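Participant: Could you look at this predicted model? Sequence included:
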Amino acid sequence: MANILHIDTSPRGERSISRALTSEFVTSWKDTHSGVNVTYRDLGRNPVPHVDESWIAAAFTPVEAHTPELTEAIKVSNELVDEFLAADYYVFGVPMYNLSIPSTFKAYIDQIVRVGRTFAITENGYQGLVDSSKKVLIITSRGGTFPPGTPYEVYDQQEPYLRILLGFIGLTDVTFIHADSLNLGDEPRQKSLAAAKDAIAQLVNNW
């Protein structure tokens, strides 16, 4: 059975483009593939805690030396990491906020990117511990557009960061679908949404 971890990060409900598109993909995937189990996490409505001092102490203290307080401090992170590692596929809906990702998604990333769990430090440098055969789909929603090779490309601090971060923990098979130009008028908006939906339909059969 294939396990999909589906995460939405927008605080919006029915008005969220990224939510609508991730839902469209996951629904279509389930309709065309048998034996699919989906774990859903809504970070936009139910954010995870930010890293604090107790978390740091727990993360860098051997488990056998954990006090009850340290065990409690790292409990949520352990649950999130276990859930993350159990997935075979990842579908993330990520709106662009101020050229990057929502703080709710950054808080989640900080909870799951942990030495000894999702990456290691070796004599040869950093090593991702997540199975590199797993696939990631990230669907973004953006008010503007940042085409490669244009002066606007440098403003995209979303895709480059996520590619580097996911590669850092071992995930290199990453696909992005950008629903962009959403604030540039009705015609560019509708054209971009149609292109995103076409990309989703194609990926369902080839992912």
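Facilitator: Sure thing, it's come through.
Participant: CA only for contacts and neighbour counts going forward, please
Facilitator: OK.
Participant: Counting neighbours, which bits of the helix or strand hosting Ala201 end up buried?
Facilitator: Element membership of Ala201, judged by DSSP states H and E, is helix 186-204. Going by neighbour count (16 or more other Cα atoms under 10 Å), the buried part of helix 186-204 is 189, 192-193, 195-197, 200, 204.
Participant: Remind me what it packs against, helices and strands.
Facilitator: helix 17-32, strand 173-179 (3 or more Cα pairs under 8 Å, 6 or more residues apart in numbering; DSSP states H and E).
Participant: Below is structure B, check it against A:
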Amino acid sequence: MKILLRIDSSSRTEGSHSRKLADFIEKHWKSNHPDGQVRYRDLATYHIPHIQNDTILGFYTPEHQHNNVLKKALSTSNELISELENANEILISSPLYNLNVPSNLKAYFDQITRVDKTFGVDEKGNYFGMLKEKIAYLALAKGGSYKGTPMEKYDFQEPYLKAILHHIGIDVKNTFSIEGTSNPEVLQKKLNEIHQQIQENI
């Protein structure tokens, strides 16, 4: 049985275009995997704490030396990593906030990006991802238009997500991105186009 882990990050639990896009991807994924299971992690309703001093100390302290303080500090990280390890495919939905992903999604990756857990370092100092044989889908939404404009070089949303996922061993199979969501005149046309792309690529 395949498991899809869906991670939503928009602060808008209603009316979010990135969530709607993820809904359509999930629906199509379910039709292709009738025996599959979808597990949810909504970062708008599940608070991801920022890493603190004890969290970092726990990251770099051998597990057999963890005391109760470090175990508590690592509880969120351990839970999220276990969830990620058990998934076959990952669906991440994200709006563009101030040229990048929402802070809750950044906090999520800070919790799960751990040496000797999700990435390693070889004897030459090269990094390698440890979460192999997994693929990811990105559902991205932007209120403005960036592609092909002078603002494109300041859009760090997709480059960041692809880089951090690759760093832990997960390659992005498909990115579905919709721009100009603040313009209702073109929104529906763009949604129709991207829905067709999803049907052809999931």
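Facilitator: That came in fine, so what should we check first? Please read these numbers as outputs of a predicted model, since none were measured by experiment.
Participant: Need the TM-score from the superposition.
Facilitator: Overlay of the two chains. TM-score (TM-score structural alignment, normalised by the length of the second structure): 0.94; 201 aligned residues with a Cα RMSD of 1.4 Å.
Participant: if we can go back for a sec, give me the residues contacting the helix holding Ala201 of the first structure.
Facilitator: 21, 24-25, 28-29, 32, 177-183 (Cα atoms under 8 Å, 6 or more residues apart in numbering).
Participant: and these, which two are the farthest apart?
Facilitator: The largest separation in the contacts of helix 186-204 of the first structure, counting by Cα to Cα, is between Thr32 and Asn183 at 33.1 Å.
Participant: Okay, now stretch 153-170 of the first structure: how far is its last residue from its first?
Facilitator: The first and final residues of stretch 153-170 of the first structure sit 25 Å from each other (Cα to Cα, to the nearest Å).
Participant: Provide the aligned range in the second structure for it.
Facilitator: Against the second structure, the aligned range for stretch 153-170 of the first structure is residues 152-169 (TM-score structural alignment).
Participant: hey, where'd the helices end up in the first structure?
Facilitator: Counting by DSSP state H, the first structure has helices at residues 17-32, 53-59, 68-73, 75-86, 103-112, 159-168, 186-204.
Participant: how deep is Leu5 of the first structure tucked in, by neighbour count?
Facilitator: Other residues near Leu5 of the first structure number 21, with proximity taken as other Cα atoms under 10 Å.
Participant: For it, list the residues it contacts.
Facilitator: So Leu5 of the first structure contacts 38-41, 83-84, 87-91 (Cα under 8 Å, 6+ apart).
Participant: want to try JSON lines for the residues you listed, with distance to Thr67 of the first structure as columns?
Facilitator: Shown next, in JSON lines, are the contacts of Leu5 of the first structure (distance: Cα to Cα, whole Å):
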{"residue": "Val38", "distance to Thr67 of the first structure": "34"}
{"residue": "Thr39", "distance to Thr67 of the first structure": "31"}
{"residue": "Tyr40", "distance to Thr67 of the first structure": "31"}
{"residue": "Arg41", "distance to Thr67 of the first structure": "29"}
{"residue": "Glu83", "distance to Thr67 of the first structure": "24"}
{"residue": "Phe84", "distance to Thr67 of the first structure": "25"}
{"residue": "Ala87", "distance to Thr67 of the first structure": "30"}
{"residue": "Asp88", "distance to Thr67 of the first structure": "33"}
{"residue": "Tyr89", "distance to Thr67 of the first structure": "35"}
{"residue": "Tyr90", "distance to Thr67 of the first structure": "33"}
{"residue": "Val91", "distance to Thr67 of the first structure": "36"}
